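S.K.: Have a look at this fold, sequence not included:
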C-alpha cells in the first residue's frame, strides 16, 4: 500500500493523459466519435508540426485504452514516443503498471524524472498537451483548459528558448476554447451562464486569433483563425451572446471587418482544411448563401467525413428544400411564374415568410410533399451519418424531419432516443427542444386518434411534456438568453391548451408555477387572482401566499410583501409557512427600508424578524436579542481597539437603527467560577450570544473562558452562539462547531460595506438565506 502511494505521489508530478480529471469516458459516444475522427486525421496527414502529431497520438492511445483496446493504445503510444514526448512516457508508465509490469514501469518513471530535470521544454509542452486534452472532452472541461493555457502562456512569456511557432499554436488553441466557451450551445446551466463573461471571452479570443494571423504561422492555422473570427463576428452581429459591439471587442485593425470578409480570408488562406470549410459552410448557411454553403460542406466531407459536416450539410439541403416548397406555395397563391421577371422582387418577403414559418415549426410544421422524397432521403442519410457519431442535435433534426413528412410516431420515438443520448457535451437546450416536440407529437397523434380514452391520454401526455420543457428551460441557461427564451413555444402552447377549457384551479396552478419560473410575474399574479376567484379557500394556500410574496420581492415591492405576510400571520394559515420564510421576508424588507432612510419602519421589520418563534411564548421571550462578549483588556492595544470598535459599531447598526435590544460586555474577562456564573446568568436572558475573537492561541486564559462560556450556555439554555473572528483570527478547536463569521477590519472605514457585511451577518445569525427565491 505504501509502495503504491509512493508511486502515485511521484507520478502526479508529471503531465499524463491518465492524470486528467474527467468522468463518464467509457459511456461517451462523443469521445468514440472523436477518436474515429482523430484516426482519420492521422491517415490524411493533416498536421504540419510535431506538437500536433504528438498530442493526437497520445489522445488516441488514451482513448483506445479507455475502450479496452490495448493493442492500439500501445501502438499510438509508441508513435508518440518516437517524436519525444514526456506525456507519452508517463502514459507508458501508467499502462505498464496497470498491466502488472511493475519493474519496467518503475524504470520508465525514473527516466521521466531525469527527462523532466534536464529538458524543461518537454515539461512545458506536456502541460500544453494536457490543456489541449481538457478542451477535447467537451464543455464541462473548458474552464480547466483555459486555466492551464493561461498559466502556460504566462510561464513562457520571457523564455527565449521556447519555439515561438509552438506558442502561436497554443494561442490558437486557447482562442478556440474561448470561442467554444462563449457559445450558448455549450452552456450547461444557469450558473454556467452567470459565471461566464461572454464579452471578455470574445475579446480575448479575437485578440489571440489576430496575433496568430499576423505571425509567421502556417496558412492552415491562419485559415482556422479567420473562420473563428467570422463565427465571433456573426455572434456579435446577431447579438447571440455578449453585450458589446464588434468595434468594442475586436482589435482596431479588424474592428470593422465583416463576416463575409473573414470568410473570404479564411478560404483564401486555406481552402483545403476540413475544419475551415465546415465553419465557412455553416456561416454561409446562416446568411442564406445556400449554394455556396452546400459546395463548401461537400468539399469538407470529401476531405474528411465528420458528424459536424454531415449535420450541417443536411441542414443546408433541408433549408433549400423548404425554400422550394414555400416558393411553390407563394407562386400558387400569387400566380408568379418560375421564370417571371417579378420573381426577384418577391424574394425578400419569401425569405421573411420562410423565417416566420420556420419559427413556428414547433407546432405548425411545413409538410413536405411526396414528390420531394429523394431530397428527404438524402437529408436523412446525412443525419444518420452524424447520429452514428453521437451527434444529439442531428438526432433531434431527424425527429423534426419525420414531423415534416407527417410520420409523427417515428418522430416521437426519435425525440425519446435523442433524450437518451446525453453525453459529456450535452447542453440543456436540446433537452428542452425534445420535450417541446414530444408534446407537439403527442398532440399530432391525438388529433387522428379515434378512441376517446387514448385521445385524452395523449393530450395529457402533451401537457406533461410541455410542462417538462418549461421547467427545464426555466432552470437552465436558455432562460438567460433572449433569443432562446423568446423562442420556446411550450408555455404559450400550454396556455392555448388549458385556458380555453373551463377554468380549473389545478390547471391555473400549473400555469401560475410555470409563469413564475419563466419570470412572467404579471401573468403569475393574474393566475393567482383567477384561482382565488374560483375558490376563495385558496387564500390560505401556502404555495399561493409564498408565490405572491416572492413575486412582490422580486419586483421590488418589499413593503407590500411584508404587509401580505402580516395579514397571513393573523390567520390560521400562519403555521403552514416556515419560520425561515417569515424571517427572510422581514429581513429583506428591513434592509430595503434602511436603504431608503426609513429607519423607524425598518426597525419594526427587524423586530418582527427576531420575534419569529417567540411571539406566542411571552414567558420565554428574551430580554436581550443580542449579547456581545469580547475582551476589553486584551494585552494588544490594537486588538482591544478592533474588538471594541466592532462591538460598538454593531450595537449602533443593529441596535440604534434596527431597534433591537443589545447589551455589550464591558468588564475584564478572567476565568473563575463566580464570574462565569454571573456572566452566563445575564447572557441566558439573550437569544443570541456573540463572542468576538480578536486574539491568538497564546492568550489561553481568554480562550479557556470563552470555551467554558460556550459549554455552559449550550447546557443551560438553548441560546444561539455565534463567533466573529477578526482578520482571520485562529479559532480554537473546541469552538469550531459553532457558527462562525469572519470580519475584516478594513470594513470599518466604509459605512456601506459595513452595512452589507452586517446584513449578511444577520441572515446567518437567523439561519436564513438571502436568495432570490
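M.R.: Looks like it arrived, so ask away. Values in this document were obtained by computation on a predicted structure and should not be read as measured data.
S.K.: CA atoms for contacts and neighbours, from now on please.
M.R.: Noted.
S.K.: Of all residues in this protein, which one is nearest the centre?
M.R.: Closest residue to the average C-alpha location of the chain: residue 192 at 1.7 Å, with CA atoms, centre = their mean.
S.K.: residue contacts, that residue?
M.R.: residue 477 (CA atoms under 8 Å, 6 or more residues apart in numbering).
S.K.: again with residue 430
M.R.: 392-393, 396.
S.K.: Narrow the residues you listed to those in helices?
M.R.: Among the contacts of residue 430, the ones falling in helices (DSSP state H) are 392-393, 396.
S.K.: ok, and the most crowded of those residues?
M.R.: Within the ones in helices among the contacts of residue 430, most neighbours by other CA atoms under 10 Å means residue 392, with 26 neighbours.
S.K.: another one to put next to it:
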C-alpha cells in the first residue's frame, strides 16, 4: 500500500460510513445477508412503482446506502457501486451531495478497488466540510441506526441508541432552524427508534442480558416519541402513514405491560393518549380504523387478536395481510392461529377478560372506585391463572397438546406450509421454534429435536436468550419422551444428552430471571431435571452430583438456601459456600464444566457471595466452561460464561451500588500503530471466541478503533485491558510515538484506578522485552507468540486461555 493510499484510508476512517458496522455485520452468515438484500430490493422496487411514492429524500438515500453496503458484503462490488451512485443522485440538481454515508462509502469502494484516487481526495474534502454541518451528521448517524434496525434482533438495542442520539441532535438544530424536511426526519426517526425499542419490550426478542431490564423511564420515552408522531401535523405521505403504526406500537407496549403482570395502573395511564377510554385493544382498533390496508398494521393486529384468542378475527386479518403482501410475520402467526383453532382453545379465557378490566382507566368521576373494584375482581382470577399466562408468554411447555396426524392431516399440512414460508421469507426463529413444537405435537420427535438444534446452533447470530433457553429445554423433552415411548435408539446416550440440554436451559434461564424476577416460574427445567436425577440420589456422594439442582433453585431468591440437601450441617453462608466450592473443584478436576458453572450460578444467589468465593476458582470455572461450550458449538452459552468471568472483578467492587454502567467491551486491546498487526491478530482470536473486544490504535478511527482523545471513553466502556508492548530499541524517529503510547497507557491506568475495577496485563512477544517494561505499568505480564494464534486450519483460540484467566483474576484478587 502506497503512502498516498495509506493517508486516504486514514482520512476516510475519520468520517461516518457503513463500514463502521462491518465487524458486526460480518458476524452474520452470507445467506442471511443475501435474504436481507432481497427484501430491501423488493421494497425499493415496490416504492419505485408506487404512484404516491411516499418515501422522503432521506428514506431513499438510506435505503440505497444499505443496499449498496449489503451488495459489498455479499461480494457484489458492481451493484454496490451502482446503488451507491443512486444514493448520491437522489437529487441530481445537487452538485455537492450532503449524503455523508453515501460519499464515504463511495470513497471506501474506490479505495478497495484501487481506482480514482483523485475522486477520493475530493470526497474527503467534501466530507471535511460536512463535519461542521450538524444536520448532515445527524442524518448520517440515523442512517447507521437504520442499517442496524434492518439486520436482526441482536442489533435493535444499538439501533435504538443511535436513533435517540440523532433525534436529540436534530431537535437541538430545529430550535434554531425551521425546516419541514428536518421535521419529517425527526418524525421518521422517532418511529424507527420506537419500533426497535418496542421489540425489545417483548422478552423473547432480547439477545443481550443488558436489554432484559426495561425500566419505566425507557417505556415513557418511547411513548413520548409515539405521541409526537400522532400529534404531528406533517403533511408528507410518509409521516401520515406512521400515525396508525404508532397506535399499533402503543398497543404493543400496553399489551407487553399487561402480559408481564406488571400491574401498574399509573404506567398504563401514561401510555394512554388523547383518548382515555381506550383499552389495550382500543389502540389496535383505532389503527385499523385509520388504515386497514397497511401491511404493518394488519400483521400486528392479527398478532394481537391471536394473542387474546379471537382466532377467527386473527385468521381473517392475517389472510387479508397475506393477500396484500406476504411477510414472515403474517405467515407465522396465521400458522399458529390455525393450530390453536385445531386444538380447540377457548376464544378468551376468564383471566384475560378480568385482567383487561384493570386497564380500562375510565374518565368518570367514580374512576377511583372502579379501579379499586377492578383490582379486587382480578385478585382471585390472577392467583389461579397468573402461572398459565406467564407460561404462554414464554411458551415452553413440558407437556404438549397432541395432534392426530391422520385426523388433522389437511390442517397440519396448511400449518407447516405457512411456517415454512415464514422461515423462507425471513429466517424467522420464532417460526422455526413453533415448527419444532408442532412436530413434537404430532409425534415426530427426532425431526422436532433437529429443528430445535438449528436454534441452539445460532448459525445466523439472532437467536434470543428466551428462545435459546426454550430450545434447549424442548430438546430435553423430545429425548425424554422418546425414551418413555420406546422410540429411542440409544437410551443411555439420550439420557445423558437430555440432562445436558436441561442444564443448558437452566443456566440461560437463570440469567434471564436474574433480570426479570417475574419470569421465575416460566420454565419447568429445574424441577424436571431435579426429579429425574434425585431418583438416583440415595447417598450423600450421589447428592454431591446434584449440587446445582435443589428445590429452591426455581425461586431465584437472593437468600436462597441452595445447598441445603447436601450441606445440612452447615450453619452459615461461609460454610455453604466452602462446601459448594469443594464440590466445584471436584467437578473441575473431572472436567464436568456444566456442573461447575451451574453450581457457581447458584452460589451467586447467596448473600455476600462476591466476598466469600475464591476468585481464582470462580474465573477458572467460567473460562474453562466457556471454552467447553465453545468447542461444543454452544456459542451463546460460551458468551454468557466469558461475561461472568470478566465481570467478576466489577461486580465485587460495585457491591451494593446501583446503576453501574454496562460494559460495551470485555477486553480492550491497546497497542502502538507499529504493532497493529499483532493487535488485530489478538482481537480476531478474542472475537472468534465471542468475547466482546476492541482494538484501540492512536490516531486511527473506524473498525472498532477510536482516536486517542477518546481513549478515556473506550476504557470506561471496557472491563479489562491488554497492552501490547514491543519496543526493544525504538528509533529516535519513533520516540515521540512511543512517548504518546506510554502517555495513553498512563491515562488508562489512572481511569481503572479511579473507578476501582478492571485489570490490565502487558503482552510481550519474547522474554527479552520484559526488562524494558516501564515499572509504572501493570505487574501482570505474559509472553505471547503471535504466530501461535493461527493453526494450519483455524484460529488457535487455546493460545489465549491462560492470558484470559489471569486477566480476569487480576493481580490483586
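M.R.: That came through, no problem. The shown structure was predicted, so the numbers you read here are calculated from the model rather than taken from an experiment.
S.K.: one step back: which positions in the helix or strand where the residue nearest to the centre of the first structure lies come out as buried?
M.R.: In this assignment (DSSP states H and E), residue 192 of the first structure forms part of helix 190-195. Buried positions in helix 190-195 of the first structure, judged by neighbour count with 16 or more other CA atoms under 10 Å: 190, 193.
S.K.: how distant is it from the center of its chain?
M.R.: 4 Å (CA atoms, centre = their mean, to the nearest Å).
S.K.: what's the spacing between the residue nearest to the centre of the first structure and residue 425 of the first structure?
M.R.: 13 Å (CA to CA, to the nearest Å).
S.K.: ok, now residue 354 of the first structure?
M.R.: From residue 354 of the first structure across to residue 425 of the first structure, the span is 31 Å (CA to CA).
S.K.: Repeat that for residue 14 of the first structure.
M.R.: For residue 14 of the first structure relative to residue 425 of the first structure (CA to CA), the value is 27 Å.
S.K.: try residue 639 of the first structure
M.R.: When distance is defined by CA to CA, residue 639 of the first structure is 53 Å away from residue 425 of the first structure.
S.K.: swap in residue 154 of the first structure?
M.R.: 29 Å.
S.K.: ok, the two, which is more surrounded?
M.R.: Comparing residue 154 of the first structure with residue 425 by neighbour count (other CA under 10 Å), the higher total belongs to residue 425, at 20 against 11.
S.K.: roughly how far apart are the alignment partner in the second structure of residue 413 of the first structure and residue 313 of the second structure?
M.R.: Aligned by TM-score structural alignment, residue 413 of the first structure pairs with residue 450 of the second structure. To residue 313 of the second structure, residue 450 of the second structure is 33 Å away according to CA to CA.
S.K.: Likewise for residue 233 of the second structure?
M.R.: According to CA to CA, residue 233 of the second structure stands 32 Å off from residue 313 of the second structure.
S.K.: One more: residue 19 of the second structure?
M.R.: Using CA to CA, residue 19 of the second structure is found at 45 Å from residue 313 of the second structure.
S.K.: of the two, who's got more company?
M.R.: The residue with more neighbours, out of residue 19 of the second structure and residue 313, is residue 19; 21 against 15, by other CA under 10 Å.
S.K.: helix, strand or coil for that one?
M.R.: Three-state assignment for residue 19 of the second structure (DSSP: H, G, I helix; E, B strand; the rest coil): helix.
S.K.: That one and residue 372 of the second structure, how far apart?
M.R.: 56 Å.
S.K.: Where is the longest helix in the second structure?
M.R.: Assignment by DSSP H gives helix 367-394 as the longest helix of the second structure.
S.K.: Buried ones in that one, by neighbour count?
M.R.: 370-371, 374-375, 378, 381-382, 385-386, 389-391, 393-394.
S.K.: closest to residue 71 of the second structure among those residues?
M.R.: residue 394 (36.8 Å; CA to CA).
S.K.: For residue 468 of the second structure, what is the corresponding residue in the first structure?
M.R.: With TM-score structural alignment as the criterion, residue 468 of the second structure matches residue 431.
S.K.: Kindly report the same for residue 80 of the second structure.
M.R.: Using TM-score structural alignment, the equivalent of residue 80 of the second structure in the first structure is residue 73.
S.K.: Next, the contact list for that match, please.
M.R.: Counting by CA under 8 Å, 6+ apart, residue 73 of the first structure makes contact with 60-65.
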